[in-house]
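1. Could you look at this predicted model? Sequence included:
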Amino acid sequence: MGCVQSGTCKPPFSDTITVLELNASIDPNPTTVDESSDVVLRYRTPYFRASAQVLVPPVLKKEIWTIGWIQACNQMDFYNHYGNEGLSSWELPALRSGRVPALSDSDGVSYPWYGSTSEIYTVVGPTRRETRLTVSMNDNFHPSVTWSVPIATMGSPAQLTGIRRHQCFTTWLVARHEASGEMTLLRTLRWKVRLRIDVDPQRPLGQRARLLEPLLQDQPLVLPSNEPLPTSALTPPNANHAQMLMWRPSNAPPIMVIPPRYTHTP
């Protein structure tokens, strides 16, 4: 375990918070492809799931502790290829430029937590007995990719020829003392999603796309020691709000199709 801010001593109580059980996995099934729409190709990746059982000793003082999951995106390569026309790309400008090492993957409301339901548990002191709690989370991707280039007019022919995706995440199990805001890292996980889909736009709808790899995703890693929590993993914007869609034609300057909802300010 360790503190988020180096040089800051942990309160002795945080040393006694114990992780009794930790499970992390990605469902052992392939990405599914959906061609039911004549406008977009949809796919759904298997779920990443994490669950932890934590033991919190009696809280003798009038204080509040929150135990939960924080997740950040470390890398996002997400390209949709349209043959000789070019490619579209969902991008995180602050991550792509190296201005931040990671971006929050919060739900956009419950910063810094990944979510506010099963993802966190709050212990309100004083308590006479120890608290045994479970916090869990899951994550997957279900995007829509246009058959025609993203700046095409309605009714344009299908030109999508392939999808390539490689996205990496760090997920922390954290205890936070609410009065001070101090965080203690209990566990650190790393996981990723890779994807390669080939598309033949000349084939009939329903017969165009083929998942090439992987059939099964790599399983998450529980790191032997905790990694630091960067500030950009704790504060807005989250990855969904910071991403933008670019169209990068083969023989012309790139075009921003969908701007980010929020921009990162260091």
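-> All right, it came through fine. In this text, all values refer to a predicted model and were calculated from it rather than measured experimentally.
2. From here on, just use CA atoms for contacts and neighbour counts.
-> Will do.
3. ok, residue 62 touching residue 177?
-> No: the criterion here is CA atoms under 8 Å, and residue 62 misses it with residue 177 at 11.5 Å.
4. residues in contact with residue 256?
-> By CA atoms under 8 Å, 6 or more residues apart in numbering, residue 256 lies in contact with 244, 245, 246, 247.
5. Who wins on neighbours among those?
-> Tallying neighbours with other CA atoms under 10 Å puts residue 247 at the head of the contacts of residue 256, with 22 neighbours.
6. where's that one relative to residue 122, distance?
-> In this view, residue 247 and residue 122 are 44 Å apart by CA to CA, to the nearest Å.
7. How far does the helix or strand hosting residue 49 sit from its chain's centre?
-> Using DSSP states H and E, residue 49 maps to strand 48-56. Relative to the centre of its chain, strand 48-56 is centred 17 Å away, using CA atoms, centre = their mean, to the nearest Å.
8. which other helices and strands contact the next helix-or-strand element following that strand?
-> Using DSSP H and E, the helix or strand that follows strand 48-56 in sequence is strand 64-81. With contacts taken as 3 or more CA pairs under 8 Å, 6 or more residues apart in numbering; DSSP states H and E, strand 64-81 sits against strand 86-91, strand 103-104, strand 120-124, strand 131-139, strand 162-177.
9. Determine which stretch of those strands is the most buried.
-> strand 103-104 (a mean of 30; mean count of other CA atoms under 10 Å).
10. want to compare, so here's the second one:
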Amino acid sequence: MGCILSKRNKNHGLEGDIKVTDLHARIDPQPTTLIETSPTVLKYQTPHFRASAKVRFPPVSSSDTWEVGWVQGCSNMDFFITYGDLGISSWEIPALKSGQQRFVSDSDGKHYPWYGCTTEVGVIVGPTNCYTVCHLRMNDNFHPSITWDIPVRNSHEVKLTKLARDQSFTVWLIASNKTTGQKFVLRTIKWRMQINIAVDGRQPLGRRAHLLDPIIQEQPQILEPNQNELPPPEALRAPNANNAQTLIWRPMTGREVVIVPPVSQ
């Protein structure tokens, strides 16, 4: 069945307009937390991005089933891990890096195109004779583990010196008719997460890593309704960002090594 995307939600067979109220988006105003408890990896946890909205859905006269919820796509991922003069490892999404795609889906990998399947999406089964109100929420953050030593070895040596991550996302609030394939973009949000960490391997465990600017993240941008953007098809389908990414080790001398390949879907 075809997918028809629209920025507007009027005159599409509904008995009124879909209304979005109480729309909020923010990144918690706190620093990234550095966790130095393991002799093999440095862990960090970023503040959460959070979005919420109330969607008032008009009566549905047909037997159609509608879904309304959050869709997230990643448009940029720079993630470099430096090990002094030994080399750099990089998490990257090849399709984004090459320019083959503008976005990659950031779905949970099971419920495309939705970011999740609980508070992230609401379902309206027609026919209905009254308005349906959906309270929708989503949140996202990073909490990876980074090896102290270069990723092609398994030791307790501390060669890690720097970590830099810069990732950008667009979030769409979408109403989707499962019967016809129509999808209406209700609102659009953009956000970005930047992490810069310096590591001094001469220090004891617990005092090696230091968070650099930005300490507090830039707040998300909620676009006005007349500025809504349409998600490209690749933001709505597999693979998702977790499965599309790969970890590559690039030594200063020698050939690069794929440590974690993309997951086939």
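-> All right, it came through fine. None of the values given here were measured: they were computed from a predicted structure.
11. Any idea what the TM-score comes out to?
-> Overall, the chain-to-chain superposition scores 0.94 on the TM-score scale (TM-score structural alignment, normalised by the length of the second structure); 258 aligned residues with a CA RMSD of 1.5 Å.
12. got the contact list for the residue nearest the centre of the second structure?
-> The centroid of the second structure falls nearest to residue 106 when counting by CA atoms, centre = their mean (4.9 Å). Residues counted as contacts of residue 106 of the second structure (CA under 8 Å, 6+ apart) are 71, 72, 73, 74, 115, 235, 240, 241, 242.
13. Go through those one by one and say which ones hold in the first structure.
-> Retained in the first structure by both residues aligned by TM-score structural alignment, their matches' CA atoms under 8 Å are the following of the contacts of residue 106 of the second structure: 71, 72, 73, 74, 115, 235, 240, 241, 242.
14. ok, now which ones touch the second one?
-> Applying CA under 8 Å, 6+ apart, one finds that residue 72 of the second structure lies in contact with 105, 106, 107, 114, 115, 169, 170, 171, 172, 235.
15. Please report how far the fourth one lies from residue 174 of the second structure.
-> Distance of residue 114 of the second structure to residue 174 of the second structure, computed by CA to CA: 9 Å.
16. Now do the shared contacts for the two.
-> Listed as contacting both residue 114 of the second structure and residue 174 by CA under 8 Å, 6+ apart are 69, 70, 71.
17. Could you report the neighbour count for the second one?
-> Just to be clear, that refers to residue 70 of the second structure. Residue 70 of the second structure has 27 neighbours, counted by other CA under 10 Å.
18. how about the nearest residue to it, chain neighbours excluded?
-> residue 173 (4.8 Å; CA to CA, 6 or more residues apart in numbering).
19. now the first one
-> Nearest-residue entry for residue 69 of the second structure: residue 121, 4.0 Å, with adjacent residues in sequence omitted and distances by CA to CA, 6+ apart.
20. Name the SS class of residue 234 of the second structure, please.
-> At residue 234 of the second structure, secondary structure determined by DSSP: H, G, I helix; E, B strand; the rest coil is helix.
21. Residue in the first structure paired with it?
-> Aligned by TM-score structural alignment, residue 234 of the second structure pairs with residue 232 of the first structure.
22. list the contacts for its match?
-> Contact partners of residue 232 of the first structure, counting by CA under 8 Å, 6+ apart, are 100, 101, 102, 103, 104.
23. same thing with residue 80 of the first structure?
-> Applying CA under 8 Å, 6+ apart, the residues contacting residue 80 of the first structure are 87, 88, 89, 145, 160, 161, 162, 163, 164.
24. Do I have it right that the third one meets residue 254?
-> Meaning residue 89 of the first structure. No: look at residue 89 of the first structure against residue 254 with CA under 8 Å: they stay out of range, at 10.3 Å.
25. Is there a neighbour count for the aligned partner of residue 261 of the first structure in the second structure? I'd like the number.
-> In the second structure, the residue paired with residue 261 of the first structure is residue 263, using TM-score structural alignment. When neighbours are defined as other CA under 10 Å, residue 263 of the second structure has 12 of them.
26. what comes up buried for stretch 36-48 of the second structure?
-> 36, 40, 41, 42, 43, 44, 46, 47, 48 (16 or more other CA atoms under 10 Å).
27. for stretch 250-265 of the second structure, same thing?
-> Buried residues in stretch 250-265 of the second structure, counting neighbours by 16+ other CA under 10 Å, are found at 250, 251, 262.
28. related to what we said a few turns ago, from residue 258 of the second structure, how far out is the residue nearest to residue 70 of the second structure?
-> Applying CA to CA, the value for residue 173 of the second structure to residue 258 of the second structure is 36 Å.
29. With residue 243 of the second structure instead?
-> The spacing between residue 243 of the second structure and residue 258 of the second structure, counted by CA to CA, is 15 Å.
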